[in-house]
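Enquirer: All I have is the shape, not the residue letters:
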């Protein structure tokens, strides 16, 4: 994983509508970048729906959420619509952003990883789940975020 305390790598990726979103668009607020293996897979769906159900916890902390996987823009659009996800999903089809954040797994898929970036673009928190078949439950994720902020 990327080291804490360093400047987060700049990136621009298409969202579920094809609009380009850059990390620099979020300067001035905290951003939680969530790398995940794939849309509509059992664990990723449970993870992102858990975060959807508790999205106000991110809002209360002034945190924007960006989900990133290697899936296509169209896959993200269908996934976000199907599960009514209230946060932005970004398509990293060439996996360059996952590589830049050192969040690529050994099989070439995104790890299930979390990077909290502060208002100035510095990484406050960076870690990945040890097993790809589990995810960080909301209460544990928030505890880590609160400890890092």
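Expert: In hand now; what should we look at? None of the values given here were measured: they were computed from a predicted structure.
Enquirer: use CA for all of it now, contacts and neighbours both
Expert: Noted.
Enquirer: quick one: secondary structure of the nearest residue to residue 125 once chain neighbours are set aside?
Expert: Sequence neighbours aside, residue 116 is the residue nearest to residue 125 in space, at 4.9 Å (criterion: CA to CA, 6 or more residues apart in numbering). Following DSSP: H, G, I helix; E, B strand; the rest coil, we place residue 116 in the strand state.
Enquirer: Skipping its backbone neighbours, what lies nearest residue 83 in space?
Expert: Setting aside the residues directly before and after it, residue 83 is nearest to residue 49 in space (CA to CA, 6+ apart), at 6.9 Å.
Enquirer: Put this next to the first one:
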């Protein structure tokens, strides 16, 4: 079952782009968080989305929010993607799609393409926005607009 507005971000663990173990409890419930699922590293839309988050990362940090990107790409793919585009935020590998299933992220384009969904949670870990759109760059302003209301 998909997480809904008002639900708490579910607990999860995954490997980050450095091969380190990430535990959501280290952030969720302690600060506002933006978790975005995207289809694939190094594709035009996903690169545009990641670079838009990068370009506005200081805006997120200034309001106390952490950004986390998740796709099914491997740790080594994430490492290269993060280095190539100088991404300052966490990228998590969901190679078994367990996180997609945990959050209920659907596939798009007749089930061929993993979905692009952004979740924004407040300091208590409660989901305040679920934005599901394949328009890659529209996620950043939506998340920032909501987060600025928390400040």
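Expert: Yes, it's here. These figures come from a predicted structure and were not determined experimentally.
Enquirer: quick one: the residue nearest to residue 125 of structure 1 from residue 1 of structure 1, how far?
Expert: In this structure, residue 116 of structure 1 and residue 1 of structure 1 are separated by 12 Å, where distance is defined by CA to CA, to the nearest Å.
Enquirer: quick one: common contacting residues for those two?
Expert: Here residue 116 of structure 1 and residue 1 share the contacting residues residue 126, scored by CA atoms under 8 Å, 6 or more residues apart in numbering.
Enquirer: which residues does the spatially most central residue of structure 2 contact?
Expert: The centre of structure 2 sits closest to residue 36, judged by CA atoms, centre = their mean, with a distance of 2.1 Å. Residue 36 of structure 2 makes contact with 67, 68, 69, 70, 116, 117, 118, 119 under the criterion CA under 8 Å, 6+ apart.
Enquirer: residue in structure 1 matching it?
Expert: Per TM-score structural alignment, the equivalent position to residue 36 of structure 2 in structure 1 is residue 34.
Enquirer: now that match, what's its secondary structure?
Expert: For residue 34 of structure 1, the assignment made with three-state DSSP gives strand.
Enquirer: Residue 65 of structure 1 now?
Expert: Using three-state DSSP, the structure places residue 65 of structure 1 in strand.
Enquirer: OK, contacts around the counterpart of it in structure 2?
Expert: Matched by TM-score structural alignment, residue 65 of structure 1 corresponds to residue 67 in structure 2. Contact partners of residue 67 of structure 2, counting by CA under 8 Å, 6+ apart, are 33, 34, 35, 36, 53, 57, 60, 89, 90.
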